[in-house]
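Trainee: sequence and predicted model, in that order:
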Amino acid sequence: MRAYVQQGSQEDFNFLSLDQTAHWFWERGYEVIRFDYPELGAGVLDRGLRQFSEETIVAGGVGTIREALQRAGRPLPENLDLPQCLDNWIGRRFWTSTLDEIRSLVEANAGLLPVHVKPLRHHKKFKGRVIAEFRDLIPTADIDGEMPVLVQEVVRFASEWRASVFRGRIVHVGNYAGDPLLFPDANRMQGALKAFVSPPVACAMDWGVTEAGETLLVEVNDAFALGAYGIRGSIYTAMIEARWRQLMGLADNGVGEWLSM
């Protein structure tokens, strides 16, 4: 099995994560090949993606994986974000809109502000942010106003956690922001997982604990490009592999099934 792992520069925020990923695939006995994003666009990985897909895994950032899927002729997955089936665990209003509509809210100084805004489909366009006044819109100034966005009421979390979900089970929970001693309600997490309709084989459900102690779903992230957040390397790379195969339309090879033994 061959794992193509993106080679980031030291200035990239995910540089160490990519190096760890390469090492963990190597520990599992896979042939590891590092590549730069321009090489992907130049077709360096095309032969593996198209002719040897059963033996090929690609790991990298969100944009990299989406590009690899397109080069392999595969459809792109929908962003998971806030599934409607999990409304009972979200605990705040959320809706879709456009950047122009958000700009109009700011110009009118509407009572809905502040709101959290992130791209609905093209996550690379700008990082999700709280919009309360004009200066908060500056990073989006060169983006088409018709671009769809996901809008949410702002909730202040005292602690935030990532629950890694693999083959229908929570296999790791790691704190990534706030108080590391303020743990989310395990029953809430398990209840949401049971209610999740048609989840991917691997994903992350991010949870926040409010200052009042309520556990709310922050968002759901696809496993094809996740941060590890302390999870064991063997599990993390198995999640990447299983989800990659699912996105490529390949048969489930059972990777990671040992976790349920």
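Mentor: That came through, no problem. Fair warning: this is a prediction, and the values are worked out from it, not measured in the lab. Numbers count the residues shown, from 1 in each chain.
Trainee: CA atoms for contacts and neighbours, from now on please.
Mentor: Fine.
Trainee: okay, buried residues for stretch 211-229 please.
Mentor: Judged by neighbour count using 16 or more other C-alpha atoms under 10 Å, the buried positions of stretch 211-229 are 215-229.
Trainee: where do the helices sit along the chain?
Mentor: If DSSP state H is used as the criterion, the helices of the chain fall at 15-27, 37-41, 46-51, 62-71, 87-90, 99-108, 186-195, 233-247.
Trainee: ranking these by burial, who's on top?
Mentor: The highest mean neighbour count among those belongs to helix 233-247 (a mean of 22), with neighbours defined as mean count of other C-alpha atoms under 10 Å.
Trainee: and the angle from that helix to helix 15-27?
Mentor: Between the direction of helix 233-247 and that of helix 15-27, the angle (axes from the mean of the first three to the mean of the last three C-alpha atoms, to 10 degrees) works out to 90 degrees.
Trainee: which elements pack onto helix 233-247?
Mentor: Counting contacts by 3 or more C-alpha pairs under 8 Å, 6 or more residues apart in numbering; DSSP states H and E, helix 233-247 packs against helix 15-27, strand 56-59, strand 202-210.
Trainee: who's in contact with stretch 230-246?
Mentor: In this structure, residues lying in contact with stretch 230-246 by C-alpha atoms under 8 Å, 6 or more residues apart in numbering are 20-21, 24-25, 28, 57-59, 166, 172-174, 200-203, 223-225, 228, 251-256.
Trainee: same question for stretch 135-144.
Mentor: Stretch 135-144 is touched from outside by Leu99, Arg103, Lys125, Phe126, Arg129, Val130, Ile131, with contacts defined as C-alpha under 8 Å, 6+ apart.
Trainee: would you format those residues as JSON lines with distance to Leu113 included?
Mentor: Below are these laid out as JSON lines (distance: C-alpha to C-alpha, whole Å):
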{"residue": "Leu99", "distance to Leu113": "14"}
{"residue": "Arg103", "distance to Leu113": "11"}
{"residue": "Lys125", "distance to Leu113": "22"}
{"residue": "Phe126", "distance to Leu113": "19"}
{"residue": "Arg129", "distance to Leu113": "12"}
{"residue": "Val130", "distance to Leu113": "9"}
{"residue": "Ile131", "distance to Leu113": "7"}
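Trainee: put this next to the previous one:
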Amino acid sequence: MKAYIQTDKNGEFYNVNAFVAYEGFKNFGFEIEKFTNLDEISNKNPEHIIVGGIGNVRRRLQDLNIIRKNKEIDYPTELKPYLKRNIWSSTINEIFNKKEWNIFIKPQTETKLFAGKVIKSEMDFLGLINEEKETEVWCSELINFKTEWRCFIRYKEILDIRRYKGDWDTKIDVKTVNDAINSFISQPNSYALDFGVDENGEMFLVEVNDGHSLGTYGLSSAHYAKFLSARWSELTQTKDFLNF
């Protein structure tokens, strides 16, 4: 069992996620090998997990001839009742031409193209419009979330719930989270359900995120290693050595 973990040019782990993964996989007995550039890795064994930025993880999957869907999970059809707001598909140019203001947008396919943002005027399109290529985006009605949590799901069970925004004393309804898990028929082996609560105390599903390269958000090193391993083994159709 081996885990390749990304570092910077000085050999330091590229961020806290990499360090936490290192601690987790090391304590589970994995052989650890650092890398700065994927070209350094000649071994093509799909059992060897890659921990790094989302671009490196996806490139490694491509190098292993593993095809994954271009679009993100984001808003699964099965979980539409938990969204509780209108969400639709569009393009940057279409939104600009129609002057659809006061909405939230995020990329559909190129996750790192830009961070999700609120569109309130023409000025918010600076740097987004590409004359040569239509950029597909998800659009959403605005909700003023008071508090947001990331629920880490592994093998259809809650692994942990971490608050990442808002008031510490706001409560999340765990029953709603479990109901969403049970409704998500097509769920992967590890992923995150982000839930938010507005100023009226109503709970909304913010979005769903694939588990192959998510940040720790405070997860323990053991939980983080198990979370990453579950999704990697599913994508590569290999054994999950941490499935316990």
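Mentor: Here it is on my side, so go on. If you're wondering where the values come from, they're calculated on a predicted model, not measured in any experiment.
Trainee: residue nearest the centroid of the second structure?
Mentor: The centre of the second structure sits closest to Asn209, judged by C-alpha atoms, centre = their mean, with a distance of 3.5 Å.
Trainee: thought that residue was touching Asp74?
Mentor: Yes. Contact status for Asn209 of the second structure versus Asp74: in contact at 6.1 Å, counting by C-alpha atoms under 8 Å.
Trainee: quick one on the thing from earlier: Met147 of the first structure is nearest to which of the helices of the first structure?
Mentor: Distance to Met147 of the first structure, taken as C-alpha to C-alpha, is lowest for helix 99-108 among these, at 5.9 Å.
Trainee: now do the alignment partner in the second structure of Glu219 of the first structure against Glu40 of the second structure, distance only.
Mentor: Mapped onto the second structure by TM-score structural alignment, Glu219 of the first structure lines up with Glu207. Counting by C-alpha to C-alpha, to the nearest Å, the gap from Glu207 of the second structure to Glu40 of the second structure is 35 Å.
Trainee: OK, contacts around the residue nearest to Lys71 of the second structure when sequence neighbours are not counted?
Mentor: Computed as C-alpha to C-alpha, 6 or more residues apart in numbering, the closest residue to Lys71 of the second structure that is not its neighbour in sequence is Thr109, at 4.5 Å. Remark: with contacts taken as C-alpha under 8 Å, 6+ apart, Thr109 of the second structure is in contact with Asn70, Lys71, Glu72, Glu136, Val137.
Trainee: ok, now Gln6 of the second structure?
Mentor: Gln6 of the second structure makes contact with Phe13, Tyr14, Ala18, Lys34, Phe35, Thr36, Asn37, Ile50, Val51, Gly52, Gly53 under the criterion C-alpha under 8 Å, 6+ apart.
Trainee: surely the third one meets Ile5?
Mentor: Same thing as Ala18 of the second structure. Yes. Contact status for Ala18 of the second structure versus Ile5: in contact at 6.3 Å, counting by C-alpha under 8 Å.
Trainee: can you check which residues contact both of those two?
Mentor: Looking at what touches both Ala18 of the second structure and Ile5 (by C-alpha under 8 Å, 6+ apart), the common residues are Val51, Gly52.
Trainee: any idea how far the equivalent of Ser186 of the second structure over in the first structure is from Leu80 of the first structure?
Mentor: Structural alignment (TM-score structural alignment) places Ser186 of the second structure against Ser198 in the first structure. Distance, Ser198 of the first structure to Leu80 of the first structure, using C-alpha to C-alpha: 11 Å.
Trainee: out of those two, which sits in the busier spot?
Mentor: When Ser198 of the first structure is set against Leu80 and neighbours are counted by other C-alpha atoms under 10 Å, the residue ahead is Leu80, at 18 against 7.
Trainee: chain neighbours aside, what residue packs nearest to the residue opposite Glu141 of the second structure in the first structure once aligned?
Mentor: The criterion is TM-score structural alignment: under it, Glu141 of the second structure has Glu153 as its aligned partner in the first structure. If the residues on either side of it in the chain are set aside, Glu153 of the first structure comes closest to Val115, at 5.1 Å by C-alpha to C-alpha, 6+ apart.
Trainee: residues touching the alignment partner in the second structure of the one you found, list them.
Mentor: Alignment note: Val115 of the first structure maps to Ile103 in the second structure; criterion TM-score structural alignment. Taking C-alpha under 8 Å, 6+ apart as the definition of contact, the neighbours of Ile103 of the second structure are Val118, Ile119, Lys120, Cys139, Ser140, Glu141, Leu142.
Trainee: most surrounded residue in those residues?
Mentor: Each of the contacts of Ile103 of the second structure was scored by neighbour count (other C-alpha under 10 Å); the top score is that of Cys139, with 25 neighbours.
Trainee: how near is the closest residue to it other than its chain neighbours to Leu79 of the second structure?
Mentor: If you skip the residues right next to it in sequence, Cys139 of the second structure has Ile105 as its closest partner in space, 4.6 Å away by C-alpha to C-alpha, 6+ apart. Distance, Ile105 of the second structure to Leu79 of the second structure, using C-alpha to C-alpha: 19 Å.
Trainee: same check, this time on Phe152 of the second structure
Mentor: Taking C-alpha to C-alpha as the criterion, Phe152 of the second structure is separated from Leu79 of the second structure by 16 Å.
Trainee: and what of Ser229 of the second structure?
Mentor: If you measure Ser229 of the second structure against Leu79 of the second structure using C-alpha to C-alpha, the figure is 25 Å.
Trainee: please apply the same query to Leu219 of the second structure.
Mentor: According to C-alpha to C-alpha, Leu219 of the second structure and Leu79 of the second structure sit 25 Å apart.
Trainee: contacts only, for the closest residue to Ala223 of the first structure other than its chain neighbours.
Mentor: Nearest non-adjacent residue to Ala223 of the first structure, counting by C-alpha to C-alpha, 6+ apart: Cys203, 4.3 Å away. Listed by C-alpha under 8 Å, 6+ apart, the contact set of Cys203 of the first structure reads Ser164, Val165, Phe166, Val220, Asn221, Asp222, Ala223, Phe224, Met239.
Trainee: if we use 7 Å, what do you get?
Mentor: The neighbours of Cys203 of the first structure, taking C-alpha atoms under 7 Å, 6 or more residues apart in numbering as the test, are Ser164, Val165, Phe166, Asn221, Asp222, Ala223.
Trainee: try Ile92 of the second structure
Mentor: When contacts are taken as C-alpha under 7 Å, 6+ apart, Ile92 of the second structure is in contact with Ile129, Glu134, Thr135, Glu136, Val137.
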